[in-house]
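**Student:** what follows is a predicted protein model with its sequence.
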Amino acid sequence: MNSYLDFYQHLGFSLSLLVLLTFLLAGTVKGVIGLGLPTVSMGLLGLAMLPPQAAALLLVPSTVTNLWQLAFGGALRALVRRLWPMLVLIVLGTGLGTWWLGLGAGHSMTRALGAALLLYALSGLLLPPLRMPAGWEHWLGPLCGLLTGMVTAATGVFVIPAVPYLQALGLQRNELVQALGLSFTVSTLALGAGLFWRGAVGNAELGASFLALLPALAGMLLGQWLRQIISAVVFKRVFFIGLGLLGLHLLIAG
């Protein structure tokens, strides 16, 4: 336990508070709209630390909350049968991206993170509901998986292009939420494996990530409560606007 706390002592009080509040907010967003924990946490933590450090803190909260999301919906077996080519390519793409690009520590990776956030926000705000033509799924799914894995390896964000692709499949709401949980779980585990391979995650980082799980779970519970009293559509619009501004800041400032 001391080694876990040593990590936060090394960060200092202000940065540790930022970590806890970030995961509380990120969990709240995920509780309301079913996604957003990795994007919010990577974006806000990217303001104060390098992407590999932020991604290491993300591993446990993202894995546990995605497994939580994955457990409900009743369509897991059917979704695995349908989406396995995409999921396999996410793993391969993340591995290839880790070997080729890696989650670097320079300003270019911070700008890449900003670009990914901005692109995701613009797609959420501007793109109309997509419907994929019949016959495209067999090749577009693996392609989206490969690209998602590459983006994950470079930025720690695994929503582009996986989320627009899954939304275009015409799934029922509960199926879509479960499909997103499945995709995010595979992406998080693949990212974690890449970070371990590059030596970016040790016992201290993993322990600190376990502690970050507490505010993330509290945020999810808060978000699920808020979902009953606020408009999810309005909340999602505000989320994308805020995410876009954050991505633009990271892209410009680096």
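**Tutor:** Arrived safely, thanks for sending.
**Student:** when you work out contacts or count neighbours from here on, use the C-alpha atoms and nothing else.
**Tutor:** Fine.
**Student:** is it true that Met109 touches Ala154?
**Tutor:** Yes. Using CA atoms under 8 Å, Met109 is in contact with Ala154, at 6.9 Å.
**Student:** which residues do those two both contact?
**Tutor:** Leu103 (CA atoms under 8 Å, 6 or more residues apart in numbering).
**Student:** when those two are compared, which one has more neighbours?
**Tutor:** Counted by other CA atoms under 10 Å, Met109 and Ala154 do not tie: Ala154 has more neighbours, with 27 against 24.
**Student:** for the more buried one, list the residues it contacts.
**Tutor:** For Ala154, the contact set (CA under 8 Å, 6+ apart) comprises Gly97, Thr98, Leu101, Gly102, Leu103, Gly104, Met109, Ala112, Leu113.
**Student:** looking at those, which is nearest Ala55?
**Tutor:** Set against Ala55, the nearest of the contacts of Ala154 by CA to CA is Leu103 (8.7 Å).
**Student:** could you measure from the residue lying closest to that closest one once chain neighbours are set aside over to Ala75?
**Tutor:** Nearest non-adjacent residue to Leu103, counting by CA to CA, 6 or more residues apart in numbering: Ala154, 4.8 Å away. Distance of Ala154 to Ala75, given as CA to CA, to the nearest Å: 31 Å.
**Student:** then Ser14?
**Tutor:** Distance of Ser14 to Ala75, computed by CA to CA: 43 Å.
**Student:** and what of Gly102?
**Tutor:** As judged by CA to CA, Gly102 and Ala75 stand 34 Å apart.
**Student:** now do Gln53
**Tutor:** 35 Å.
**Student:** more neighbours: these two, which one.
**Tutor:** Shown here are Gln53 and Ala75; by other CA under 10 Å, Gln53 has more neighbours (18 against 15).
**Student:** I figured that one hits Gly202, correct?
**Tutor:** No. Contact between Gln53 and Gly202 fails when scored by CA under 8 Å: they sit 10.9 Å apart.
**Student:** take the contacts of Ala154 and write them to JSON lines, including distance to Thr63.
**Tutor:** Shown next, in JSON lines, are these (distance: CA to CA, whole Å):
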{"residue": "Gly97", "distance to Thr63": "20"}
{"residue": "Thr98", "distance to Thr63": "19"}
{"residue": "Leu101", "distance to Thr63": "23"}
{"residue": "Gly102", "distance to Thr63": "20"}
{"residue": "Leu103", "distance to Thr63": "18"}
{"residue": "Gly104", "distance to Thr63": "22"}
{"residue": "Met109", "distance to Thr63": "23"}
{"residue": "Ala112", "distance to Thr63": "23"}
{"residue": "Leu113", "distance to Thr63": "20"}
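**Student:** ok, second structure coming up, stack it against the first:
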Amino acid sequence: MSDSIFSIPIIAGTFLLAGVVKGVIGLGLPTVAMGLLGLVMPPVQAAALLLVPSLVTNLWQLLAGPRFGALLRRLRGMMLGIALGTVAGSGLIAGPATGAATTALGLALAAYAVVGLFGPALRVPPRAEPWAGPVLGAVTGVVTGATGVFVIPAVPYLAALGLARDDLVQALGLSFTVSTLALAAGLFWHDALPLQAAGASLLALVPALAGMALGGWLRARVRPGTFRLCFFLGLLALGGELAWRGLG
């Protein structure tokens, strides 16, 4: 972890902003945090910082819903794919090719933004779920292991299942929780989870929770559609910059 005197305000500001985004639209904390921290540190360090805020906020989101058992049974194949894919792919973010990891992170963020801005409303037929869930879960896991971003293609897939709003929020919490735990296991396996990073991650929880509370307040005052548009446009620009810098 960098010893720069700017590290603490940068980390606190990043997780405050990421928490606001999650508080307003229900997702985006790991995406925003990885994108902004990726500008000032290697992706593996950013991923280590992300673990505690992501785990706590997503457990909160997961356990707040009413249908945990039913969703877990329906999505267990996908969750297994995410866990295995993340652990298998975590050697990419923990490896020496930091430029490649930065490029992959930028491309993942840009892809997520494009899907959010222009993606059609898809539907997955129930007969396809037994094979589509594990396959897309494994792909999500590899992307998570390579970039620290949990959303592609898990979020579009879950949105295409036709879940009720509360069930979708809880399913996203389940997916992100499994991704966070699997990423922590992968980083630990590759000896890329230093003790100081774990301590800093715990401290980052405070601004993340404060941001979520502020986001909840803003949600009642800002049109969600307007906020989502600004969020995805900003994410597209950020992803493009990271991808370009990683290639340089």
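**Tutor:** Everything's here; your move. Just so we're clear, the structure is a prediction, and the values are computed from it rather than from any experiment.
**Student:** what residue of the second structure matches up with the residue nearest to Leu103 of the first structure?
**Tutor:** Taking TM-score structural alignment, the alignment pairs Ala154 of the first structure with Ala146 from the second structure.
**Student:** roughly how far does that match sit from Ala184 of the second structure?
**Tutor:** 13 Å.
**Student:** next: Gly91 of the second structure.
**Tutor:** If you measure Gly91 of the second structure against Ala184 of the second structure using CA to CA, the figure is 12 Å.
**Student:** likewise for Gly13 of the second structure?
**Tutor:** Per CA to CA, Gly13 of the second structure is found 23 Å from Ala184 of the second structure.
**Student:** neighbour count for the two, which is higher?
**Tutor:** Neighbour count, other CA under 10 Å: between Gly13 of the second structure and Ala184, Ala184 has more, with 25 against 18.
**Student:** all helices for the second structure, in order.
**Tutor:** Using DSSP state H, the helices of the second structure run over 7-25, 29-37, 43-63, 68-94, 98-118, 129-147, 154-159, 165-189, 195-219, 224-247.
**Student:** show me what counts as buried in stretch 60-76 of the second structure.
**Tutor:** Neighbour counts over stretch 60-76 of the second structure (16 or more other CA atoms under 10 Å) mark Gln61, Leu62, Phe68, Leu71, Leu75, Arg76 as buried.
**Student:** again but with stretch 118-138 of the first structure, I slipped
**Tutor:** For stretch 118-138 of the first structure, the neighbour count (16+ other CA under 10 Å) marks Leu118, Leu119, Tyr120, Ala121, Ser123, Gly124, Leu125, Glu137 as buried.
**Student:** what's the answer for stretch 80-100 of the second structure, then?
**Tutor:** For stretch 80-100 of the second structure, by 16+ other CA under 10 Å, it's 80-94, 98-100.
**Student:** Ser201 of the second structure matches what in the first structure?
**Tutor:** Ser201 of the second structure maps onto Ser209 in the first structure, by TM-score structural alignment.
**Student:** from what I can see its match touches Ala54, true?
**Tutor:** No. Under the criterion of CA under 8 Å, Ser209 of the first structure is not in contact with Ala54, lying 9.6 Å apart.
**Student:** hmm, what's the outermost residue in the second structure?
**Tutor:** The C-alpha centroid of the second structure is most remote from Arg127, which lies 27.8 Å away (CA atoms, centre = their mean).
**Student:** any idea how far Ala132 of the second structure lies from Leu158 of the second structure?
**Tutor:** 11 Å.
**Student:** now do Phe227 of the second structure
**Tutor:** If you go by CA to CA, the gap between Phe227 of the second structure and Leu158 of the second structure works out to 21 Å.
**Student:** quick one: which of the two has more around it?
**Tutor:** Counted by other CA under 10 Å, Phe227 of the second structure and Leu158 do not tie: Leu158 has more neighbours, with 20 against 15.
**Student:** just give me the match in the first structure for the more buried one.
**Tutor:** Per TM-score structural alignment, Leu158 of the second structure is aligned with Leu166.
**Student:** tell me the counterpart of Thr31 of the second structure in the first structure.
**Tutor:** Per TM-score structural alignment, Thr31 of the second structure is aligned with Thr39.
**Student:** tally up the residues packed near its match, please.
**Tutor:** 23.
**Student:** OK, contacts around the nearest residue to it once chain neighbours are set aside?
**Tutor:** Among residues not flanking Thr39 of the first structure along the chain, Val157 sits closest, at 5.9 Å (CA to CA, 6+ apart). The contact partners of Val157 of the first structure, by CA under 8 Å, 6+ apart, come to Pro38, Thr39, Met42, Leu113, Ala116, Leu117, Val151.
**Student:** in the second structure, which of the residues you listed remain in contact?
**Tutor:** Retained in the second structure by both residues aligned by TM-score structural alignment, their matches' CA atoms under 8 Å are the following of the contacts of Val157 of the first structure: Pro38, Thr39, Met42, Leu113, Ala116, Leu117, Val151.
**Student:** list the contacts of the fourth one.
**Tutor:** Just to be clear, that refers to Leu113 of the first structure. Per CA under 8 Å, 6+ apart, neighbours of Leu113 of the first structure: Gly43, Pro51, Ala154, Thr155, Gly156, Val157, Gly247, Leu250, Leu251.
**Student:** nearest to Ile230 of the first structure among those?
**Tutor:** Relative to Ile230 of the first structure, the closest of these is Gly43; by CA to CA it sits at 24.1 Å.
**Student:** burial count for that closest one?
**Tutor:** For Gly43 of the first structure, using other CA under 10 Å, the count is 28.
**Student:** was I right to think it contacts Gly114?
**Tutor:** Yes. Using CA under 8 Å, Gly43 of the first structure is in contact with Gly114, at 7.4 Å.
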